[in-house]
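S.K.: how would this look folded up:
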Amino acid sequence: MKPDTKKLFRQYSIWLLFALILLSIGYVVERLTTVEKNQQAMQKAEATHSKQWRKIATLKEDVAEMKGKQSIIISDVSLLKSAHIRH
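M.R.: Down below sits the predicted model:
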């Protein structure tokens, strides 16, 4: 190789190495931001999930309370019917 060719080859090699380093840094930064976004999405999903379970628990309590009231109403209606039949 001529001295000029060696010099050009060395310059291109340095620029290529520099470009590869920049690409590697960009890739690492992109991966880190993706991981962070995924973690935030998971936290949001977990919060939504727990809210939904709390709503379900509240609804179950409401249903149990309504069933209790319904049984009281049914027994009251039965008493009224039996009292009405007696008179």
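S.K.: drop to CA atoms for contacts and neighbour counts, all remaining ones
M.R.: Noted.
S.K.: in which helix or strand would I find residue 75?
M.R.: helix 3-86 (DSSP states H and E).
S.K.: That helix packs against which elements?
M.R.: Here helix 3-86 touches no other helix or strand, going by 3 or more C-alpha pairs under 8 Å, 6 or more residues apart in numbering; DSSP states H and E.
S.K.: Quick one: distance of that helix to the chain centre.
M.R.: 1 Å (C-alpha atoms, centre = their mean, to the nearest Å).
S.K.: gap between the residue nearest to the spatial centre of the chain and residue 53?
M.R.: The chain has residue 45 as the residue nearest its centroid, 1.7 Å off, counting by C-alpha atoms, centre = their mean. Counting by C-alpha to C-alpha, to the nearest Å, the separation of residue 45 from residue 53 is 12 Å.
S.K.: please give me the structure for this one as well, since I'd like to look at both together:
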Amino acid sequence: MIALAITCLLVAALFATLLSATDSLMRGWHSYGALAKELRALRAMPQVSSAEICFGKTRMPACRQARRPARQLRSAAAAIRAAA
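M.R.: Below is the predicted model of the structure:
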């Protein structure tokens, strides 16, 4: 009786493992197919510079100005103003 219970548990675990592996395999296959389709569409597009690409409704981030380096020496007048 114990051997039958152990065998049933092993079969159930094997079945669950096969279902999980199959699900992962199918998800990977579909995402690979979507990626391949997107790459084919990109290759079919005419070659234009990246500045000319129209992104439709995609919102592009604004350009930020570069920060001043931290080690840059500040003038004495700026230090006096900051202390005031």
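S.K.: Quantify their similarity with the TM-score.
M.R.: Overlay of the two chains. TM-score (TM-score structural alignment, normalised by the length of structure 2): 0.55; 48 aligned residues with a C-alpha RMSD of 1.1 Å.
S.K.: sorry, back to before: ok, now which ones touch the aligned residue in structure 2 for the residue nearest to the centre of structure 1?
M.R.: In structure 2, residue 45 of structure 1 lines up with residue 32, judged by TM-score structural alignment. The contact partners of residue 32 of structure 2, taken as C-alpha atoms under 8 Å, 6 or more residues apart in numbering, number zero.
S.K.: just to revisit the earlier point, please tell me how far the residue nearest to the centre of structure 1 sits from residue 51 of structure 1.
M.R.: On the measure of C-alpha to C-alpha, residue 45 of structure 1 and residue 51 of structure 1 end up 10 Å apart.
S.K.: What's residue 2 of structure 2 aligned with over in structure 1?
M.R.: Under TM-score structural alignment, residue 2 of structure 2 pairs with residue 15 in structure 1.
S.K.: swap that for residue 41 of structure 2, please
M.R.: So, by TM-score structural alignment, residue 41 of structure 2 is matched to residue 54.
S.K.: Could you count how many residues lie near that match?
M.R.: Neighbourhood size, residue 54 of structure 1 [other C-alpha atoms under 10 Å]: 12.
S.K.: Equivalent analysis for residue 31 of structure 2, please.
M.R.: Neighbours of residue 31 of structure 2 using other C-alpha under 10 Å come to 11.
S.K.: Equivalent analysis for the one 3 residues further on, please.
M.R.: Here the neighbour count serves as a burial measure; for residue 34 of structure 2 (other C-alpha under 10 Å) it reads 12.
S.K.: Relative to residue 45 of structure 1, how far out is the aligned residue in structure 1 for residue 17 of structure 2?
M.R.: Aligned counterpart of residue 17 of structure 2 in structure 1: residue 30 (TM-score structural alignment). Using C-alpha to C-alpha, we find residue 30 of structure 1 at a distance of 22 Å from residue 45 of structure 1.
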